[in-house]
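> I need the structure of the sequence given here:
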Amino acid sequence: MQNYPIGTTGKPWGDEEKAEWKAQQIVRRSYQEEVLDKLSNIVPNGFELNQYGALPYDEARYPLYAVLPERIDQNKPSVLVTGGVHGYETSGVQGALQFIETKLSHYAKHFNVIVVPCISPWGYETINRWNPMALDPNRSFFSDSPAPESAQLMKLASDLGVALSLHIDLHETTDTDNSEFRPALAARDGVTHDNWNIPDGFYTVANTPNPQLAFQKAVIDAVKQVTHIAPADENGKIIGADVVSEGVICYDKKALYLCGGMTDAKYVTTTEVYPDSDNATPENCNDAQVAAICAALEFIK
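Have a look, this model is predicted:
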């Protein structure tokens, strides 16, 4: 059994343990300075900043924004780029912002591109996988979701009223997955989790029922120019899942209620950057996310 400082081994958390966990979380960086202030300056011509919600923990502090075309062209394919559903995965957020600033206008003539750069701003500020209720937003994309991060994004997607061709969800796999987040998950649920080897490098997670491996390969090949691709472990796996092609594993995104499963897009991928590599820098991680988005768009163009 893993030891975790909250709760009783083998017993799921109740409200008391969740409150104890929440009380230990502290703000470590500023959503206002690192996300909102940037957004106010980088939205290109032809796009608008749309507030689609706010988190109930502090609506003034945590407004939720998407960058949308001023006019949706029904003759163009529509694309969703999401970041920061796990707030601690920094390049998911900053990579989405970098894409808005440097590449979004280039793709506007081919696509309706919708970018939601920071789905979980409380998680961003506290560098957390969960929200304050000890819920993982990335396991909460289902009807009547108790996670406001997930519920409000699903409502945005529904309100857009467009069929999406592509959804790319930007993530990281970090060393803290083993040191903090998986032990916390095991403690919260009163179970045991085996830690896995944290893969050194970039990989993608395809959708099991519709993996689109040629599309995944195009993303991997583009990111190779920016950073290294994660090798399989000694069992031919990455984070416990079989490697189906270089740097690609599969999850059933709808069955797991993942952000990547919230749409019916034909092309879906989740990026996974490794920021703790000796060979990685924050800039390199952001560049990898942008390269992945651009490769996905080029593939379906």
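> from here on, contacts and neighbour counts on C-alpha atoms
OK.
> what ranges does the stretch 51-200 of the chain have for its helices?
Under the criterion DSSP state H, counting those that start in this stretch, helices of the stretch 51-200 of the chain are mapped to 90-102, 104-107, 121-126, 148-160, 176, 182-189.
> check the offset of the fifth one from the chain's centre.
Once both centres are worked out by CA atoms, centre = their mean, to the nearest Å, helix 176 turns out to sit 16 Å from its chain's centre.
> what do you get for the third one?
Centre-to-centre, helix 121-126 and its host chain are 13 Å apart (CA atoms, centre = their mean).
> list the helices and strands that helix packs on?
Applying 3 or more CA pairs under 8 Å, 6 or more residues apart in numbering; DSSP states H and E, we find helix 121-126 packed against helix 31.
> another for comparison:
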Amino acid sequence: MDRFYPIGTPGEPWGDAEKQLWFESQSVQRSYRDEVLAKLDALDDTFDVFQYGSLPIDRERYPLMAVTVASDQADAPWALITGGVHGYETSGVQGALEFLASHASSYRDRLNLVVAPCISPWGYEVINRWNPNCLDPNRSFTAGTAAEESAGLMGLLADLGVDVRVHMDLHETTDSDESEFRPAVAARDGEAFEPGAIPDGFYTVGDTENPQPDFQAAIIAGVGRVTHIAPADEHGQIIGSDVTQPGVINYRNTEWGLCAGVTGARFTTTTEVYPDSPKATPEICIDAQVAAVRAGLDVVLAAD
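Down below sits the predicted model:
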């Protein structure tokens, strides 16, 4: 097997030494405190902002934070919004924060909201998909998980003890998925790297076992007013999965340990923005995430 990644021996899974080399190659590139915690501090007078855990790599630097927006209606359903499960996916984090700042209050008459805007704060600072132990938090929402980020959110939901009606998990698909993260996964696992393609545009990932096509379609329609929707490739697929309707594919959320499967909610989606498109800007990507959340929540409420 030819070398395609600078760490490890091609064809051999990483051991502790290789994982330590990978960890030591990471560096802080932005501030979780300045870009996330400061924005949450500004919301503290309006909503219930609280800490539900911390990352053991630096518990003071990396508190795990959530926000609840309690409804005026005692029987209002619950909605969960998550961002930053992959810390490098910027618009998921900033989109969740922007939704809180600009739109969350308008749902108080109809919904209870819980928002965890940055599940992986270390990943946010080093701009990486993995956590410090070379684990992908978005493949780690399983019982007894070793990923502290995933365990933290699961613990939060257990403590809340609420029946979540809708869960929207905000992500990005970036060019670095192909240039860095997929090669890293293959190297870590001792497998060959098979190049793929990055779709140009927004798409959603539904649940194979509970696809909710009308819900997904409403999100695509809402985002389509903000940015372009990813087309299917020549095989009728997006990132190797069959397109079930424009801009929509499905994954086995629970089986694969994905965040979108953590609640068992009736309505779930994973949003995917493409920030490297020549048609996109950081602001457009954030606006697309906000539009997706609003469209998803609105169609669920209209269906009740």
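> CSV for the helices of the stretch 51-200 of the first structure, including distance to residue 32 of the first structure and mean neighbour count?
Formatted as CSV, those follow (distance: least, CA to CA, whole Å; neighbours: other CA atoms under 10 Å):
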stretch, distance to residue 32 of the first structure, mean neighbour count
helix 90-102, 13, 24
helix 104-107, 22, 17
helix 121-126, 9, 25
helix 148-160, 17, 18
helix 176, 24, 13
helix 182-189, 28, 21
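> now distance to residue 44 of the first structure too, for the ones you listed, in JSON lines please.
As requested, these are arranged in JSON lines below (distance: least, CA to CA, whole Å):
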{"stretch": "helix 90-102", "distance to residue 44 of the first structure": "7"}
{"stretch": "helix 104-107", "distance to residue 44 of the first structure": "6"}
{"stretch": "helix 121-126", "distance to residue 44 of the first structure": "23"}
{"stretch": "helix 148-160", "distance to residue 44 of the first structure": "20"}
{"stretch": "helix 176", "distance to residue 44 of the first structure": "35"}
{"stretch": "helix 182-189", "distance to residue 44 of the first structure": "39"}
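> out of those, which gets nearest to residue 66 of the first structure?
Distance to residue 66 of the first structure, taken as CA to CA, is lowest for helix 148-160 among these, at 8.8 Å.
> relative to the second structure, what is the average displacement of that closest one?
Once fitted to the second structure, helix 148-160 of the first structure is off its aligned match by 0.5 Å on average (mean CA distance after the TM-score superposition for the first structure).
> can you list contacts of that helix?
With contacts defined as CA atoms under 8 Å, 6 or more residues apart in numbering, helix 148-160 of the first structure is touched by 52-53, 55-56, 85, 119-120, 137-138, 140-145, 259, 262.
> mind doing that once more with 6 Å?
Contacts made with helix 148-160 of the first structure from outside it, assessed by CA atoms under 6 Å, 6 or more residues apart in numbering, are listed as 119, 120, 137, 141, 145.
> quick check, nearest of the residues you listed to residue 254 of the first structure?
Of the contacts of helix 148-160 of the first structure, the one sitting nearest to residue 254 of the first structure (CA to CA) turns out to be residue 141, at 8.1 Å.
> burial of that closest one, as a residue count?
Using other CA atoms under 10 Å, residue 141 of the first structure is surrounded by 29 other residues.
> what range does the strand ranked longest in the second structure cover in the first structure?
Longest strand of the second structure, by residue count under DSSP state E: strand 164-172. Across the first structure, the stretch matching strand 164-172 of the second structure (TM-score structural alignment) is residues 164-172.
> after superposition, how close is the matching stretch to the second structure?
In the superposition with the second structure, the average deviation recorded for stretch 164-172 of the first structure is 0.2 Å (mean CA distance after the TM-score superposition for the first structure).
> list the contacts of that stretch.
77-83, 89, 92, 265-274.
> at 8 Å what do you get?
By CA under 8 Å, 6+ apart, the list of residues contacting stretch 164-172 of the first structure from outside reads 77-86, 89-93, 95-96, 259-260, 263-275, 289, 293, 296.
> top helix in the second structure by residue count?
Counting by DSSP state H, the longest helix found in the second structure is helix 282-303.
> now that one against strand 164-172, angle please.
For helix 282-303 of the second structure against strand 164-172, the angle by axes from the mean of the first three to the mean of the last three CA atoms, to 10 degrees is 160 degrees.
> quick check: end-to-end length of stretch 66-85 of the first structure?
The straight-line separation of the ends of stretch 66-85 of the first structure (CA to CA, to the nearest Å) is 13 Å.
> off-centre distance for it?
The chain centroid and the centroid of stretch 66-85 of the first structure are separated by 16 Å under CA atoms, centre = their mean.
> which one among the contacts of helix 148-160 of the first structure gets closest to residue 213 of the first structure?
residue 141 (24.1 Å).
> so residue 68 of the first structure makes contact with residue 44?
No - if you go by CA atoms under 8 Å, residue 68 of the first structure and residue 44 don't touch, sitting 10.2 Å apart.
> quote the end-to-end distance of stretch 198-215 of the second structure.
24 Å.
> please report how far residue 99 of the second structure lies from residue 154 of the second structure.
22 Å.
> equivalent analysis for residue 215 of the second structure, please.
Taking CA to CA as the measure, residue 215 of the second structure falls 24 Å from residue 154 of the second structure.
> same deal with residue 89 of the second structure?
Between residue 89 of the second structure and residue 154 of the second structure the distance is 20 Å, computed by CA to CA.
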